[in-house]
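>>> below is the sequence, then the predicted model.
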Amino acid sequence: MDTIAGTKSSLTWAVHISVVLLVALWLFPTVGLLVSSFRTADQISGSGWWKALVPTEQSLTLRTAAPSEQVQEGALFVIEGNLYAQEGVAPAPISAWGTNARDVAAYRPGDTAEMRGGERITVMENGDYRLESQVEMAGRRGERVFVTATTPPEFTLDNYRYLLFSNSAEGMGKAFFNTLTVTIPATIIPIVVAAFAAYALAWMDFPGRALLIAFVVGLLVVPLQLALIPLLKLHLNIGIGKGYLGVWLAHTGFGLPLAVYLLRNYMVGLPRDIIENARVDGATEFQIFTKIILPLSFPALASFAIFQFLWTWNDLLVAKVFLIDATGQTTVMTNQIVELLGTRGGNWEILATTAFVSIAVPLAVFFAMQRYLVRGLLAGSVK
């Protein structure tokens, strides 16, 4: 029997395994972004993030010095130097090299190869080379050499320094603080307004209360896209324009229906005796609200704060409509990421760092307040 006391059914184990698999499925991309954000561009292109802690082999295309640096030694014209120093690449032991892209591992360190123009080149393990020719070499650029190098694990903070503290247009520091400027007020304002409205709908008797509750529930299904243009015209007509105030009010309006609905459901479930006793003791409605209802409603307030913070932090559409700034002074992170995808599409280290910076704050907020999430969402579902 599966229901014998002290034993677990097979269904319980299946649920546990499914939860673990789902958590791993969502966790792997996040871990990948975190690891990639600390890696260099060469390591990202050479191996996956799961190999970040082991030495990896990668193929590099390096060049010798230009023919203008050749010197004559007797009957030979010679160019000597180091391939890594010439290209400004971090040195790594060379395990194989070649002069043709079709066979990049044709030679071993110390071997000498003959090139198409008759030149002879010798490459050593540390990247030192000697290129010699019997006739004077011509051209504007050096010869290409394809090397296979074993690179040790390397992690750097340069990606974060570039994004957060760079003064260039691609720096994310300004966009990060702009996003905080939008998100924090856009989270606090609807909570304050919705808390007052939810208390009135839950514990105050007045004509039309049922209709207001039905109206709030109906607003939950209205797509915000329908209100963008009319709301923008209203802002322009009353002089708000496109700025922080406009985007705060827009997020407040779009978030209020859910906030009122969640908070009202939670407040209705609070013990009636506490509120009636407070009224008998002479407490005003405002005192009841601030000293009894708000402290008891913290789980619902926290659950909505999580949702509102995540929505406003990850928002692009509302910011595009109500916060357009050609100078970049009010650009939020989501818009900046879109710009980076167009200008830095090949720089995976920058994109990985940008993505992790954009999700780091929401993750911190979620894990700090997640214990209140379920309690707030299930409010009013069980009597």
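Here it is on my side, so go on.
>>> C-alpha from now on. contacts and neighbour counts both.
Will do.
>>> any idea how far residue 251 is from residue 220?
14 Å (CA to CA, to the nearest Å).
>>> which one's more surrounded, these two?
Higher neighbour count among residue 220 and residue 251: residue 251, with 24 against 16, using other CA atoms under 10 Å.
>>> what packs against the helix or strand hosting the more buried one?
Taking DSSP states H and E as the criterion, the element that holds residue 251 is helix 244-268. Helix 244-268 is packed against helix 173-203, helix 209-219, helix 298-313, helix 317-322, helix 373-377, with contacts defined by 3 or more CA pairs under 8 Å, 6 or more residues apart in numbering; DSSP states H and E.
>>> pull out the buried positions in the fourth one.
For helix 317-322, the neighbour count (16 or more other CA atoms under 10 Å) marks 318-322 as buried.
>>> ok, now the last one?
The neighbour-count criterion (16+ other CA under 10 Å) identifies 373, 375-377 as the buried residues of helix 373-377.
>>> which among these gets closest to residue 150?
For the buried residues of helix 373-377, the closest approach to residue 150 (CA to CA) belongs to residue 373, at 48.0 Å.
>>> so who does the closest one touch?
Applying CA atoms under 8 Å, 6 or more residues apart in numbering, we find residue 373 in contact with 299-300, 302-303, 306.
>>> next, the one to line up against it:
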Amino acid sequence: MAARGSVAGRWGVHLAVLFFVVLWTVPTLGILVTSFREAGQIVASGWWTALSSSARTEAGRLPTPETQVERDGRFLLEGNIFGEGQSGTVLAFGTRAQNPTEFAAGATADIRDGATLQVNEDGGFTLSSPTRLEGSRGQRVYYQASTPPEFTVKNYETVLFSEGIGRSFINSLTVTIPATIIPILIAAFAAYALAWMRFPGRALLIATVIGLLVVPLQMSLIPLLKLYNGVGAFFGVPAKTYLGIWLAHTGFGLPFAIYLLRAYIAGLPREIMESARIDGASDFEIFVKIVLPLSFPVLASFAIFQFLWVWNDLLVAMVFLGTGTEQLVLTGKLNALLGSKGGDWEILTTSAFITILVPIAVFFALQRYFVRGLLAGSVKGG
């Protein structure tokens, strides 16, 4: 029975891991596929249909009457609604927005005053009129077309070769790396002290750290900025510096870091600490030579969390670093590429995939320590 339960437990773990792998991988795959699609196909169908033809309804105008020709007593305007370099299959067309698929492809539609419009499956059209066509604008036409799958790197060219993208990438690394290392260094010392050192007010400090976990960033952002600006003005330090944003991210990340690291460090075997003390080791020597090497899994776990948070941050970066060309981080630069009204929305998935490349690399580099670091503190007694 015990063996059967063990096998069932292993299968349960494998299925749970598989579920979370799929849950995490499918959206990432969707972002990757969508980033190579053009805007019309993104609107018309989901990424899972990227390898099949998609049907979409579009609107356009025929060429202006200057290109009309007279033939057999009628004035004709001919061409292709797909335009140069494009292709597709017209399923239906119409001349009114209320009914864009009123006529089947190849049918002849009566427009007005004896004029007719015919749109074929290949996109070729013929506008015929008994009188000369007038006006400065072409006839409005709506059509439903089936287009073959199409992939493009245009979105990546727009993002990767835009002016200032390289500088913003360096800015993000300059912000993220120190803002990940600094809180780890501070929190490791604090976590050891709260876990193994006895001093007055220790329980109150632990309660304060736990309480700070629930303080929203938005609530503390403005008071922290005012405090930093006041201290900076007193010492003559500029307001918008990397030091400011490092300190801000350190402050926001410390409560979780101390809580996570303390739970792990408190679960380390007491015998190791006592043996070291008997051998004459100080608290600092115990921390550096014993605790830190044993705590690498939990340090790596927090590093992943902190790196992801800081790398994807936009709000704190805009407040403490600014939005100038020389200070803009990668998320801010990609947001600026969308335009003030989001007109270039098709680069969203491309931007998203570019921004997650570095965090993915960090995660896979440290992932073997991730689960072990998160779980170790919860299964050992403190």
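Okay, I see it. As the structure is a prediction and not an experimental result, all values here were calculated from the model.
>>> what does the TM-score come to for these two?
Here the TM-score for the pair of chains, by TM-score structural alignment, normalised by the length of structure 2, is 0.80; 374 aligned residues with a CA RMSD of 3.7 Å.
>>> rewinding a little: now the buried residues of helix 317-322 of structure 1 as CSV including distance to residue 73 of structure 1?
As requested, the buried residues of helix 317-322 of structure 1 are arranged in CSV below (distance: CA to CA, whole Å):
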residue, distance to residue 73 of structure 1
318, 69
319, 66
320, 65
321, 69
322, 70
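>>> corresponding residue for residue 51 of structure 2 in structure 1?
In structure 1, the residue matched to residue 51 of structure 2 (TM-score structural alignment) is residue 53.
>>> what do you get for residue 63 of structure 2?
Matched to structure 1 by TM-score structural alignment, residue 63 of structure 2 sits across from residue 65.
>>> next up, the contacts around the nearest residue to its match once chain neighbours are set aside.
Nearest residue to residue 65 of structure 1, sequence neighbours excluded (CA to CA, 6 or more residues apart in numbering): residue 142, at 5.0 Å. Contact analysis of residue 142 of structure 1 by CA under 8 Å, 6+ apart lists 63-67.
>>> among the residues you listed, which one lies nearest to residue 46 of structure 1?
residue 63 (19.0 Å).
>>> report the contact partners of that closest one.
Residue 63 of structure 1 is in contact with 83, 86-87, 142-145, counting by CA under 8 Å, 6+ apart.
>>> tell me how far the aligned partner of residue 377 of structure 1 in structure 2 lies from residue 311 of structure 2.
Residue 377 of structure 1 maps onto residue 374 in structure 2, with residues paired by TM-score structural alignment. From residue 374 of structure 2 across to residue 311 of structure 2, the span is 21 Å (CA to CA).
>>> and for residue 365 of structure 2?
On the measure of CA to CA, residue 365 of structure 2 and residue 311 of structure 2 end up 16 Å apart.
>>> so the two - more neighbours on which side?
Taking neighbours as other CA under 10 Å, residue 365 of structure 2 and residue 311 compare with residue 311 leading, 23 against 12.
>>> translate the more buried one into the numbering of structure 1.
Using TM-score structural alignment, residue 311 of structure 2 lines up with residue 313 in structure 1.
>>> so its match touches residue 181, yeah?
No - Residue 313 of structure 1 is beyond contact range of residue 181, at 10.1 Å (criterion: CA atoms under 8 Å).
>>> hmm, back to that, buried residues, the following helix or strand past the helix holding residue 251 of structure 1. List them.
Later in the chain than helix 244-268 of structure 1, the nearest helix or strand by DSSP H and E is helix 272-280. Neighbour-count burial for helix 272-280 of structure 1 flags residue 275 (criterion: 16+ other CA under 10 Å).
>>> what stretch of structure 2 does stretch 245-262 of structure 1 fall on?
Mapped onto structure 2 using TM-score structural alignment, stretch 245-262 of structure 1 spans residues 243-260.
>>> with structure 1 overlaid, report how far that stretch is off on average.
Compared with structure 1 after fitting, stretch 243-260 of structure 2 deviates on average by 1.5 Å (mean CA distance after the TM-score superposition for structure 1).
>>> name the residues that touch that stretch?
By CA under 8 Å, 6+ apart, stretch 243-260 of structure 2 touches 175, 178-180, 182-184, 186-188, 190-191, 209-210, 212-213, 217, 224, 228, 298, 302, 306, 310, 316-317, 320-321, 374, 377.
>>> repeat that with 6 Å
Under the contact criterion CA atoms under 6 Å, 6 or more residues apart in numbering, stretch 243-260 of structure 2 has outside partners 179, 183, 187, 191, 209, 213, 320.
>>> in these, find the pair that's most separated.
Taking CA to CA, no two of the contacts of stretch 243-260 of structure 2 sit farther apart than 191 and 320, at 27.6 Å.
>>> any idea which element the nearest residue to residue 266 of structure 1 once chain neighbours are set aside lies in?
In this structure, residue 266 of structure 1 finds its nearest non-sequential neighbour in residue 379, 4.7 Å apart by CA to CA, 6+ apart. Counting by DSSP H and E, no helix or strand carries residue 379 of structure 1.
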